[in-house]
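Novice: model the following, please.
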Amino acid sequence: MAFESLTERLQSAMSKLRRKGKVSASDVKEMMREIRLALLEADVNFKVVKDFVKRVSDRAVGVEVLESLTPAQQIVKIVNEELTATLGSDVVALNKAPKIPTIVMMVGLQGAGKTTFTGKLANYLKKNEQARPLMIAGDVYRPAAIDQLKVLGQQLDVPVFDMGTEVSPVTIVEKGLEQARANKNDLVLIDTAGRLHIDDLLMNELKEIKELANPNDILLVVDAMTGQDAVNVAESFNEQLDITGVVVTKLDGDTRGGAALSIRAVTGKPIKFVGSGEKLTDLEIFYPDRMASRILGMGDMLTLIEKAQQDYDEKKAEELAQKMKENSFDFNDFIEQLEQVMNMGPLEDLVKMIPGMSGVPGLDNVKMDPKDIERKKAMVFSMTPAERENPELLNPSRRRRLAAGSGNSVVEVNRMIKQFNEAKKMMHQMSKGNMNIPGMDQMFGTGVKGKLGKMAMNRMMKQNKKKKKKKKKK
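Specialist: The predicted structure follows:
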């Protein structure tokens, strides 16, 4: 996952201060040196690093410490705030046209992921904003790009306009826009051609398309794995086309993440979306504050909650909430929840979104095997319907039968049942609004990270209560 090495270095730099009652100017200077090296190793632009370190140093030396925080925690807070500011501070949404269609033009070098992102964005806006998109295949130099967009269109049930590879991209866009207006499509996504490098031919073509389409957004798609070069690409495209935003793809890859930290500061243009996987659903709105928290190892509970909500329909969520409250959560529900979690992405990445968990020793070496979920399912499917609905029936002889029927040991069956009971107990306590759950401090910690985590959880509980009140009024 992106930023892992940066997170480790920053945590290491700040952990040295945590045991100090008072932080001196020399302590801050030493930590700033470590942070500077960590950012440079992560391929962050040199000027961005220099400005960032200066801002943090100016605020950290002689700072008034809040009553509830230790000096070290106050500096963590300052680093978090300045990192958020470097990333852009606020979420920047897509620009909407006053009348349909809203036109979004994708630009970037070849291989950055423009075509895939076009499909992801169509899927996201169709699902979350009930948009009626049309995708225009404007990359005539790479026939596979047209075929790829058509395949994505079929998967998403989104129309794709193309005229093959023998027609000018400008003509294709012109005719595509005519079709969009005729069919009342409220969103047009233009996939344009890329090159292995920036040249006049590419830029002139993109300028012509821009002049014709007058897009509401020009999104530059950059590959996070290209590191510092992504910043140079962003600068060039911005100078020529005056882009409105940036999309960073492949943040789930083995990348140092420096591009995401540098682009906003260097170009002044916001990062609007990040691609975090290969699935069409692996697209996230870019929240600077949440990304800063992830980089500092503070987790990202709000994104984790949103990921969970995407995979739940409202009726199922209400049924589960009622079962949690009544303490009637059974093995059928347990398996359903395991499958929902698997759909949200790699478990090791989800765990790191929980505040404080990224700092757990050895967590980076833990790979949560999807086969473990299958083993648990095999145990549950070896139960009778009565046993699934009433786990208390599972006496030692029944557990031995489950072990034999699922190809597991009795020890593994006992472990799975214990996990189920602990999950059931925690869910019941949370459903009653009791956030003082045994193990909560171990999960979230008691410092800044702990407070952030508990605040996120409390916010989730309040949001759920508000939704219930609105439904009762209706």
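Novice: okay, CA-based contacts and neighbour counts for the rest of this
Specialist: OK.
Novice: quick one: the helices in the stretch 151-300 of the chain?
Specialist: 169-182, 200-213, 228-241, 258-267, 288-295 (DSSP state H, counting those that start in this stretch).
Novice: remind me, longest helix of the chain?
Specialist: helix 448-473 (DSSP state H).
Novice: can you mark which positions in that helix are buried?
Specialist: For helix 448-473, burial by neighbour count (16 or more other CA atoms under 10 Å) applies to 448-450, 452-454, 456-457, 461.
Novice: show me the contacts for the residue lying closest to Lys269 once chain neighbours are set aside.
Specialist: Excluding its sequence neighbours, the residue lying closest to Lys269 (CA to CA, 6 or more residues apart in numbering) is Gly245, at 5.4 Å. By CA atoms under 8 Å, 6 or more residues apart in numbering, Gly245 lies in contact with 217-220, 269-272.
Novice: strands along this protein, start to end?
Specialist: For the chain, the strands defined by DSSP state E cover 102-107, 133-137, 160-161, 187-191, 217-223, 245-249, 271-275, 283-285.
Novice: follow-up on the earlier one: now render the buried residues of helix 448-473 as JSON lines, adding distance to Met379.
Specialist: As requested, the buried residues of helix 448-473 are exported to JSON lines (distance: CA to CA, whole Å):
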{"residue": "Val448", "distance to Met379": "40"}
{"residue": "Lys449", "distance to Met379": "37"}
{"residue": "Gly450", "distance to Met379": "35"}
{"residue": "Leu452", "distance to Met379": "37"}
{"residue": "Gly453", "distance to Met379": "33"}
{"residue": "Lys454", "distance to Met379": "34"}
{"residue": "Ala456", "distance to Met379": "34"}
{"residue": "Met457", "distance to Met379": "31"}
{"residue": "Met461", "distance to Met379": "32"}
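Novice: so which of those is the closest to Thr7?
Specialist: Lys449 (14.0 Å; CA to CA).
Novice: is it true that the closest one touches Met357?
Specialist: No - taking contacts as CA atoms under 8 Å, Lys449 lies outside contact range of Met357: 9.6 Å.
Novice: anything in contact with each of these two?
Specialist: Common neighbours of Lys449 and Met357 (CA under 8 Å, 6+ apart) are 298-299.
Novice: tell me how far the residue nearest to Lys269 lies from Leu261.
Specialist: 14 Å (CA to CA, to the nearest Å).
Novice: before we move on, what about Ser431?
Specialist: Distance of Ser431 to Leu261, computed by CA to CA: 38 Å.
Novice: the two: which is more packed in?
Specialist: Neighbours were counted for Ser431 and for Leu261 using other CA atoms under 10 Å; Leu261 has more, 26 against 18.
Novice: now do the contacts for the closest residue to the more buried one other than its chain neighbours.
Specialist: Nearest residue to Leu261, sequence neighbours excluded (CA to CA, 6+ apart): Leu87, at 5.8 Å. Listed by CA under 8 Å, 6+ apart, the contact set of Leu87 reads 260-262, 264-265, 288, 292.
Novice: the structure of the following sequence is requested for comparison with the preceding one:
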Amino acid sequence: MFDNLTERLSGVMKTLRGEARLTESNIQDALREVRMALLEADVALPVIKVFIEQIRQRAIGHEVLDSLSPGQALIGIVHQELIAIMGGEKNELNLNVTPPAVILMAGLQGAGKTTSSGKLAKWLMAQKKKKVMLVSCDIYRPAAIEQLELLARQTGAEFFPSQTDQRPAEICSAAMDYARKHHLDVVIVDTAGRLGIDEAMMQEISELERLLKPVETLFVVDAMQGQDAVNTAKAFADALPLTGVILTKLDGDARGGAALSVRHITGKPIKFAGIAEKLDGLEPFYPERMASRILGMGDVLGLIEDAQRASDQKEAERLMKKMKSGKGFDLNDFAQQFQQMKKMGGMNAMLEKMPHQLTQAAQNMNVDEKIINRSEGIINSMTPQERAKPELLKASRKRRIAAGSGVSVQEINRLLAQFEQTRKMMKMMNKGGMSKMMRAVKGMFPQMR
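Specialist: Okay, here's the model as predicted:
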């Protein structure tokens, strides 16, 4: 996401490099580039005007600190204003009510309401340890109720059955009665959408809002819609007491204009972002982290959190002991790293949160998920003894493994070279040789150059 915007803003920083201070002239040139970048990213025009003016007022005459270049100083100002326009601080769900807390999902058909309901249920169960029930009031869209029931089974959430011949208000009343009797913490209500905003839809969801008195009314909007997403969000915000926004399909939008516009236009905070199709592909929205990603700084904190969620504590401790001893790191451990990478969403998901320069370097090396899968296939074709003692892998064994995994002997040699580089890095980390380790990183993944 934000690929084009990141490229353009990186260009602004390069342009200003070497200037003694920020002046009216070079600020105007830089802001012209920023404005064009935002327009190309499909950011709403009123947002661009406010954003550019805020930066201009702060930047003109701004003294550059000794340790910063003018480009870095301006990027610092842009970073702060990006955070401000996306809402400032992270906004939590308000669940501080007598259970069951009701979350009402609103939005147009196709925006991802039903899928987001399932993802939110999984997030609440995993991160907040809540007992969650899913309820479908979409009696119009074919198979909408069955879709939500399937998501409930996949996530482990409870599901309240409903029929297409029932009225939405009737379904909600019965669901709330059930939730109270069974001491559930959260009820997520998936409402019907339409292909466009119409009065009947607004009346129906307004009736449900009055009946349920939800603690959260979340507007689900497709980030791929760009300007249309913002206009739709404004219409819903005028008709309903929204408490927040869920931006879906943010990973599929290289422009990202909706993320920068929707908070400013609606006045409602973005609370979650859909970043993958999988059920764990929903993240709390952090304006500061998103601003860093837009400016190519990456989201290192997010990457660490992903790693912590994906890692097995006992497995991590076992590997740490091997690192400290400098011995015993074998191909089983190497394969374990591939598994953890997959749990974090794969290479592409990790690259999304890395600083832009590292992402570009990885792209230049043609980092490919298929290479990881082939590497796993090679290791799986080895015997337990070979995985534990890679030094056993001579020519005849390599030919057997190549035939079993469907690759060439050269690919096996490249994998073993990569493994040796990783093992050296482990030893360097144990000895504190960080500079040596960084040089070793450059020698890794020779097959990806």
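Novice: make JSON lines out of the contacts of Gly245 of structure 1 and add distance to Asn123 of structure 1.
Specialist: As requested, the contacts of Gly245 of structure 1 are exported to JSON lines (distance: CA to CA, whole Å):
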{"residue": "Asp217", "distance to Asn123 of structure 1": "17"}
{"residue": "Ile218", "distance to Asn123 of structure 1": "18"}
{"residue": "Leu219", "distance to Asn123 of structure 1": "16"}
{"residue": "Leu220", "distance to Asn123 of structure 1": "19"}
{"residue": "Lys269", "distance to Asn123 of structure 1": "24"}
{"residue": "Pro270", "distance to Asn123 of structure 1": "22"}
{"residue": "Ile271", "distance to Asn123 of structure 1": "19"}
{"residue": "Lys272", "distance to Asn123 of structure 1": "16"}
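Novice: next, count neighbours for the spatially closest residue to Ala175 of structure 2 that is not a sequence neighbour.
Specialist: In space, and not counting its chain neighbours, Ala175 of structure 2 is closest to Phe160: 6.3 Å by CA to CA, 6+ apart. Neighbour count for Phe160 of structure 2, taken as other CA under 10 Å: 22.
Novice: what about Phe160 of structure 2, distance to Gly107 of structure 2?
Specialist: Phe160 of structure 2 is 21 Å from Gly107 of structure 2, by CA to CA.
Novice: list the contacts of the residue at the greatest distance from the centre of structure 1.
Specialist: The outermost residue of structure 1 relative to its centre, with distances by CA atoms, centre = their mean, is Ser397 at 45.0 Å. Shown in contact with Ser397 of structure 1 (CA under 8 Å, 6+ apart): no residues.
Novice: any idea how far Val410 of structure 1 is from it?
Specialist: Distance, Ser397 of structure 1 to Val410 of structure 1, using CA to CA: 10 Å.
Novice: residues shared between the contacts of the two?
Specialist: Common neighbours of Ser397 of structure 1 and Val410 (CA under 8 Å, 6+ apart) do not exist.
Novice: what about the residue nearest to Asp162 of structure 1 when sequence neighbours are not counted, distance to Val76 of structure 1?
Specialist: Excluding its sequence neighbours, the residue lying closest to Asp162 of structure 1 (CA to CA, 6+ apart) is Ala137, at 5.2 Å. Using CA to CA, one gets 47 Å for the distance from Ala137 of structure 1 to Val76 of structure 1.
Novice: and these two? Which one has more around it.
Specialist: Higher neighbour count among Ala137 of structure 1 and Val76: Ala137, with 30 against 23, using other CA under 10 Å.
Novice: coming back round to it: and which of the contacts of Gly245 of structure 1 is nearest to Gln11 of structure 1?
Specialist: Nearest to Gln11 of structure 1 among the contacts of Gly245 of structure 1 is Ile271, at 24.7 Å by CA to CA.
Novice: what's the closest non-adjacent residue to that closest one?
Specialist: Nearest non-adjacent residue to Ile271 of structure 1 (CA to CA, 6+ apart): Val246, at 4.5 Å.
Novice: go on, Gln73 of structure 1?
Specialist: Leaving out its chain neighbours, the residue that sits closest to Gln73 of structure 1 by CA to CA, 6+ apart is Val448, at 6.5 Å.
Novice: show me what that neighbour aligns to in structure 2.
Specialist: Taking TM-score structural alignment, Val448 of structure 1 has no aligned residue in structure 2.
Novice: thinking Val448 of structure 1 is in contact with Pro71, fair?
Specialist: No - assessed by CA under 8 Å, Val448 of structure 1 is found out of contact with Pro71, at 11.5 Å.
Novice: Met225 of structure 1 contacts Asp252, correct?
Specialist: No - taking contacts as CA under 8 Å, Met225 of structure 1 lies outside contact range of Asp252: 9.6 Å.
Novice: between those two, who's got more neighbours?
Specialist: Remark: of Met225 of structure 1 and Asp252, Met225 carries more neighbours, 22 against 19, as counted by other CA under 10 Å.
Novice: distance of the more buried one relative to Lys22 of structure 1?
Specialist: 40 Å.
Novice: for Glu392 of structure 1, give its distance to Ala386 of structure 1.
Specialist: From Glu392 of structure 1 to Ala386 of structure 1 the distance is 10 Å (CA to CA).
Novice: that should have said Gln309 of structure 1, apologies.
Specialist: As judged by CA to CA, Gln309 of structure 1 and Ala386 of structure 1 stand 30 Å apart.
Novice: cool, and Met427 of structure 1?
Specialist: Taken as CA to CA, the span from Met427 of structure 1 to Ala386 of structure 1 is 22 Å.
Novice: more crowded one of the two?
Specialist: Taking other CA under 10 Å, Met427 of structure 1 and Ala386 do not tie; Met427 has more neighbours (21 against 9).
Novice: how about the contacts made by the more buried one?
Specialist: Counting by CA under 8 Å, 6+ apart, Met427 of structure 1 has contacts 324-325.
Novice: could you do Ile171 of structure 2 as well?
Specialist: 137, 162.
Novice: same check on Gly296 of structure 2?
Specialist: 6, 10, 355-357.
Novice: still touching in structure 2? Go through the contacts of Leu87 of structure 1.
Specialist: Compared against structure 2 with both residues aligned by TM-score structural alignment, their matches' CA atoms under 8 Å, the contacts of Leu87 of structure 1 retain 260-262, 264-265, 288.
Novice: what sits closest to Pro241 of structure 2 if chain neighbours are left out?
Specialist: Using CA to CA, 6+ apart and skipping the chain neighbours, the partner closest in space to Pro241 of structure 2 is Thr217 (7.1 Å).
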